[in-house]
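In: Just need the structure, nothing else, for what follows:
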Amino acid sequence: MTVESPDVAVESMSEDDQLSSDLPDFDVDEQSTILEEDDCETTSMVIMSDDAGQVYAPPARIAARFYRDPKSRQYKSSAASSRRNSLSSIQSHTSTRSLRRTSSCQSNYIAQHLRRASIIEARKARLADRAAHAEKVRLRAATAKAAPRGDASASEERALAAQVAREKYLAKVAAACAEEVQRAKQKAQEMKAKKLEEEKQARLDMQERMADADRRRAEYKRNLSSRKTRRASEQEKKLADVSEGEDDSNQRLDEETAATRIQRAWRFRQRRSVVKAYADFDLSLDNIRERSFEDVGALLSETPIIQATTGVLRLLTLQDNVDTPSAQATRTFLSAYLVIVHPASVFSKNGAQEQHLMAKARELVELFESAMSTLAPWNRLTASSTRLQDLSQAYTTYGSAFDAWRAQDSSALVETMVASFVELDAIWQTVKDDTQGAVAEDYRTGIRDNQVMLLSKIRKLAGPDRADLLIKKAIRESRRRRVKRRSPAEVRPRAAAEIEAAETDTSVTLPIVAENTSQEAHQSEVDSQDNVRLNLARLFSPIPTNRVLTHELALDKDFRISSGAHSDIRDAINRELCDGMREGVERGMGTPWTVAMAQEIRAKLVHIVKPGNSMHNFIVEALDTDLIYRQCEQGIFSYANFFSFMANILPKLCAPFRDAQVKVLAEDLESNNGEDMGAMIEKLFRLLHFIDLLSLDYSNFLLMNAAPVLIRESAGYESRMFAADLASGAITLTCTNRWWRNASVNLLTEADRRDPEQVRNPADRPTAHHIYTRGLVDTIFGHGPLNVIDVPETLALDVERLCSTKQKALHMTTIGAILLVAKNMLKRDVRSPWKAEASRLWDLLSKEPPSETTSEEALASLASRAFGVLENAHNLPPSTKAALQSATSRVVTQASSQRFTDPVAKVLYSRLRSHVFSRVVAKTSSERVRAASGASEALATAGLPEFVTQVGEMVETLRKVAEVDWASHTPWYEQVAKEINEAGDA
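Out: The predicted structure is shown next:
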């Protein structure tokens, strides 16, 4: 048996200790260790007392107990291998202390000592590592602290820049959020107002239903009491008759009672005959459902059934019992059967309006047949009042729905026929000038016959006046699209053949009324000729001033002078002159009037030809006033020769495009059928009118030649004229200063509202271009009529144009508000355009624009007709009718004062102004294209999808006005802006 030496035990224990050094730290019981060391020393002394150099090994069983195999303990933890930490190990150690006082104590002591030393060394190593790490951290911190801070200023600057950028971004976010919150509040207010309106409408409907129920209850009580009274009276009467019969069976009735009984019997017989006549036709839904559309239509169009149905409708109080024709109303009622049984043959489409009409027709027929089934002898063929009331309401509703459907269908049919009429006219315009072959002759008869047929149908559906208006308007638009712009050769007067464009001066000399140089006659005729001069001096030319001409040409290079209202005024004055001449001739003063008229005609004619020209000399010699005066005195002056001379000379003076007119006039002047002096004076009036047109053509010809030069010099010329007016004191810049200041304040207020943090970023501040555009748009969209003090002096020439643009904006807002309310009430899409209704309302407001001078009766009539447009186009329930009619009247009344307080109209007016400003303020071509491309969608979102074209024209007009005005008055605008800025800084 091999015994391990102490060295081997020590090595084994050392390996054990090395394994335990990797385990967690634990405290060693020092007291127990000391006790064990004492015991081991005592034991070793006992063992080694005999022989210090010899070690006695214990028996095998004891050695196996104390000297365990180290491999079995290699993978046990320190807590598992050492049991000294537990209470049981202490007790076991105490109980076996005497047994361990052997040589093994020496080995246990060494193992425990080595284990303790290794634990202490491990702790020291860990503490040393921690201390080294802490020192390293301290040194690094001290080094970083002692390092110089050379880039601190740059870091601070970056931090400040980051802070400024963050504040700016937060300001923009806050502004955007504020706008979103504002829109949300506005939407919430609109929804709240809408809900309140719906609640109010529901409350009104409930009140109407309650009132209707109360009325029916009262009617029922009244009928019940009357029935009870009648029954009681009949019983009393029967008893009285019985008693009287018993007393005197041969007693006769009085006349009043007999008449009452006879009338009652006669009325019953009449009712029975009416009901029987209608019942003989056996007209019901079940009976006619199997018949074809042609059979039912033929049956319902027969006169006997119409008469029988009319009698029944009058019996049921659906028609008045008067001697008036009611066949049309009866046909409308009978058409309900066709609508129900054959809707596919009646309707061209199956839309919402058609479905509504079918529902109302079915309801009417069902109530009618139910009422007819209750007619019996026991109730004297009389339906109850409640049933008659329901039937009357259904009859009225069906009539309204049928009229609306027929109006819509006839409108579509009228538009189609008008389009066909215009297309025929376009074909005729294409082939009428054919001179080779017989194309024009072949087409003439066919086109004429078809147009006559279409015209008769259109007049039958739309009425004569409206039919003529629609056809004229459609043909005018069609020909305007087809006819090209006249060439200069067509508008060039023949009398101006020797005038060259290079000789035209920038200041166009336009025709004016020449001074009268009448030949002095006898002293008795001087006073009469002075009166003639006073009358002739009232003639004036429609030609505007050179400044107005250059301004209009700068706005429109194709501008031409139009007669307009001046033509009516000149015609009125010419008519007054002709009447004065007629009265003078009757008083024997024909000579001075004839000379004065000849002199006036000569002055007009020689003014449109070049002096020294052969035509000029010919006119002067032919219309010599001295010669005419002598001829009149001698009585040999001939009006026929005078008119013949004018008929020959006018074609040589007029422009080619006037050939047709001058031909008609020449034929009229040369015609001589023994006419009296009154007819001659009437010819003279037409001659004066045509000569005025020739003068206007000559002026337009001169203007056309001078247009390029005038357009090029327009800005400088207008600037010089404006400076001259300022220097002379004729005008000041007071209105311009106030106008610019108001626009600047409005834009600055909006900029501050978008900048709650008051960052005042220069990029967000308004420029001069923005201020000018805002002032121009505010002038158009301001509240109230446009006054002269609201327009700056620089825009004095555009006041009429601005007023016209403002009127168009008011029309758009008025029509848009009416249509938007109608769409909301009818639950339609507000983005869908109602172009037909908008066009009719636009025509209505354009003919009779509401203003402050319009009377209340005229405004009420205008609102009623505007409501009629919507009523004819759409099927409106009774409650919707009342609400929409009230809204229409309110908006039209506010449009007359040009101050919208209605929420819908006010919002639309504001949205339209914002849209126009965003498009006018666009400066570059890309911005304009982007604004124009999204205009349709923006207007649809704003609630004005019907006015894309009108808004585009308005924007183009304002943009052109802004460009011309800014180019002409830039120095003064810069001066005003500088003064206002300096005043603000001070």
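In: okay, CA-based contacts and neighbour counts for the rest of this
Out: Will do.
In: Show me what the longest helix seen in the chain is packed against.
Out: Longest helix of the chain, by residue count under DSSP state H: helix 152-247. Judged by 3 or more C-alpha pairs under 8 Å, 6 or more residues apart in numbering; DSSP states H and E, the packing partners of helix 152-247 are helix 734-754.
In: Distance from the helix it packs on to the middle of the chain?
Out: 27 Å (C-alpha atoms, centre = their mean, to the nearest Å).
In: same deal with stretch 392-402?
Out: With C-alpha atoms, centre = their mean, you get 33 Å for stretch 392-402.
In: neighbouring contacts of that stretch?
Out: 317-318, 332-333, 356-357, 360-361, 363-364, 367, 875 (C-alpha atoms under 8 Å, 6 or more residues apart in numbering).
In: Now show me the structure for the sequence below, then we'll compare the two:
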Amino acid sequence: MPLSDGQNSDSDSSRFSESAASSSDSDYSRQSFTSDSSSKSNSPASTSPPKVVTFDEMMAAARNLSNLTLAHEIAVNENFCLERIEHPQNSLTGRVKQIVHKAFWDRLEEDLNEDPPEYEHAIKLFEEIKEILLSFLNPGANRMRSQICEVLDTDLIRQQAEHDALDIQSLANYVISTMGKLCAPVRDADVNQLKATGNIVELLRQIFHVLDLMTMDMVNFTIQSLRPHLQRNLVDYERAKFQDILEETPSALDLTTEWIRESIHDELASISHETSGADGISKPNLRPTLVLTNSFLKLLQWDYQQKSIPETLMTDEGRLQELSEKLNQLKVIACISLITSNLLGAAIEGIPDFVEKQKRSSFVLLEGMNKKTFDLKEALSAIGIQTCTEISRSLTERGFPPLSKEVQANLVGQLCNIVEEDNPIRSLIDKRIHLYMRSLLSSPCFQKSMPTIPGGLTVIQTEIETIGSQFANIVNLNKQVYGPFYANIFRKLLFSEAATSSVEAEPSTN
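Out: This is a model prediction of the structure:
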């Protein structure tokens, strides 16, 4: 974002880092962090005596969570930016805002139309405009800073108003000219459009609108400038911030502890079943790294609508939910392809790119399948009918009889049965995807080749490799940040609650 008067990106970055950490943090936290922080209210009670938390400690913990979440989002999401909230005009908030704003600008117009004009409200607006323009300047822009302070000097403007010598249009023209020097290129058209506004009240109103846009541009420019620094220091920063939260809110790991405890119990039950001898006294060996992998895999089948996510994963909750929803769709598509291939393998051999065509049409018909109102069985029936129509048409064109009604009904019925939890094809695909994701998380971080795709998943190979890579990146970063916290939880659970297990290794923190 080019700025005038010798401004540069390095100075901009340092100048705006403090403002971005204050104003944008609070705005963003109000929009995005409510669900994260509220989920702690569902955490299980601690076994230790409750600690009295003061209001200041609670607010400090909330600020730390907001800063942590915002920093994480900026660092890991290359497309992250802040946007202005526009409330729908027919909403209560939108109507109230519209009424209040109209009343304000109507009052200003009445003041300026009086004889003699009343300028006090206009003077306060120019004072606010001056402060906004000054906020865009870096510390080295002394010449422009002096000019803005001189032209928009409140005392001088008030003296001119008292002597009936105030030229509001001239001041507005100076403001527009200065905005043109400071704005990003994307705002040039908005600033130029101000010059064509004849009514002074409407002009001031539009000036504030464009200044709001410029302020958001500057915040997002600051975010881009901070991103490389945050990426380099994200692990240490997140770990330190979470430690601050933990000190202020001792229950901040309750959900995480329960998440790991469930996986420990599952693993102990599995190992005990496999290793117990005739006397039934064999003691299983528990590997925390394996338990942690199983814990992360549960996130791919998590009920994000009903169940609170572990505190250490709140910063990635949106991404994990999105991956889970995409994976559910891919599971259904893999089931569709496998069932069709098993029933009609010979019939589809002569249809060019049939598998890809069915896959593309299935994606369209399964769009939104994770919504509660979505009828999956109806969508699968439509996919079955469409598949039968396509195959029958191809058979007819090649001189073969179309699919019989019995075969068509069989295909549609088997596709519709995918919705059943105990459907064998669905269970098979679930197991193979779980196997693939486990092998992906178990691979060394430096290993660049992807694990072999299990049979039945070839049709979704590209998509599942993408999801697997994204999931592995989230997990590996999370383990780097929160590894020491996980290790402490394992020590607490294994040595105080699982005396029958022995620890072979600590969870990796790298």
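In: Got a TM-score for the pair?
Out: For these two chains in superposition, a TM-score of 0.69 is obtained (TM-score structural alignment, normalised by the length of structure 2); 438 aligned residues with a C-alpha RMSD of 4.6 Å.
In: hmm, back to that, which parts of whichever helix or strand comes after the longest helix of structure 1 are buried?
Out: Sequence-wise, the next helix or strand downstream of helix 152-247 of structure 1 (DSSP states H and E) is helix 255-279. Residues of helix 255-279 of structure 1 classed as buried: 268, 271-272, 274-275, 277-278 (neighbour count, 16 or more other C-alpha atoms under 10 Å).
In: Helix 255-279 of structure 1 corresponds to what range in structure 2?
Out: Per the alignment by TM-score structural alignment, helix 255-279 of structure 1 matches no residues in structure 2.
In: and whichever helix or strand comes after that helix, what other elements does it pack with?
Out: Tracing the chain past helix 255-279 of structure 1, the next element assigned as helix or strand by DSSP H and E is helix 285-288. On a contact count with 3+ C-alpha pairs under 8 Å, 6+ apart, helix 285-288 of structure 1 meets helix 327-341.
In: can you tell me what part of structure 2 the helix it packs on aligns to?
Out: Using TM-score structural alignment, helix 327-341 of structure 1 finds no match anywhere in structure 2.
In: And for stretch 185-203 of structure 1?
Out: By TM-score structural alignment, stretch 185-203 of structure 1 lines up with nothing in structure 2.
In: Residue 490 of structure 1: neighbouring residues, count only.
Out: 13 (other C-alpha atoms under 10 Å).
In: Thought residue 655 was touching it, still the case?
Out: Yes - applying C-alpha atoms under 8 Å as the test, residue 490 of structure 1 and residue 655 come out as touching, 6.3 Å apart.
In: can you confirm residue 312 of structure 2 is in a strand?
Out: No - counting by DSSP: H, G, I helix; E, B strand; the rest coil, residue 312 of structure 2 is not found in a strand; it is helix.
In: Please pull up the equivalent of it in structure 1.
Out: Under the alignment by TM-score structural alignment, residue 312 of structure 2 pairs with residue 794 in structure 1.
In: Provide the secondary structure category for residue 610 of structure 1.
Out: At residue 610 of structure 1 the chain is in coil, as set by three-state DSSP.
In: how much space between the aligned partner of it in structure 2 and residue 7 of structure 2?
Out: Counting by TM-score structural alignment, residue 610 of structure 1 lines up with residue 138 in structure 2. Separation of residue 138 of structure 2 from residue 7 of structure 2 (C-alpha to C-alpha, to the nearest Å): 7 Å.
In: One more: residue 266 of structure 2?
Out: 59 Å.
In: which one of the contacts of stretch 392-402 of structure 1 sits closest to residue 192 of structure 1?
Out: Taking C-alpha to C-alpha as the measure, residue 192 of structure 1 lies nearest residue 875 of those, at 27.1 Å.
In: what about the closest one, which SS state?
Out: From three-state DSSP, the assignment for residue 875 of structure 1 is coil.
In: what's near enough to touch it?
Out: 353, 400-401, 404-405.
In: From those, which land in helices?
Out: Using DSSP H, those in helices are 353, 400-401, 404-405.
In: Tabulate the residues you listed in TSV, adding columns for distance to residue 303 of structure 1.
Out: Formatted as TSV, these follow (distance: C-alpha to C-alpha, whole Å):
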residue	distance to residue 303 of structure 1
353	30
400	24
401	25
404	26
405	25
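In: follow-up on the earlier one: the match of residue 312 of structure 2 against residue 970, yeah?
Out: No - using C-alpha under 8 Å, residue 794 of structure 1 is not in contact with residue 970; the gap is 9.9 Å.
In: Counting neighbours, go ahead and name the busier of the two.
Out: Neighbours around residue 794 of structure 1 and residue 970, counted as other C-alpha under 10 Å, are more numerous at residue 794. The numbers are 22 against 13.
In: can you pull the contacts of the more buried one?
Out: Going by C-alpha under 8 Å, 6+ apart, the list of residues near residue 794 of structure 1 reads 722, 736, 965, 969.
In: Please list which of those are also found as contacts in structure 2.
Out: Counting by both residues aligned by TM-score structural alignment, their matches' C-alpha atoms under 8 Å, these that remain in contact in structure 2 are 736, 965, 969.
In: which one of these sits closest to residue 92 of structure 1?
Out: residue 736 (116.4 Å).
In: quick one: what's aligned to the closest one in structure 2?
Out: Residue 736 of structure 1 maps onto residue 256 in structure 2, by TM-score structural alignment.
In: Thanks a lot, see you next time.
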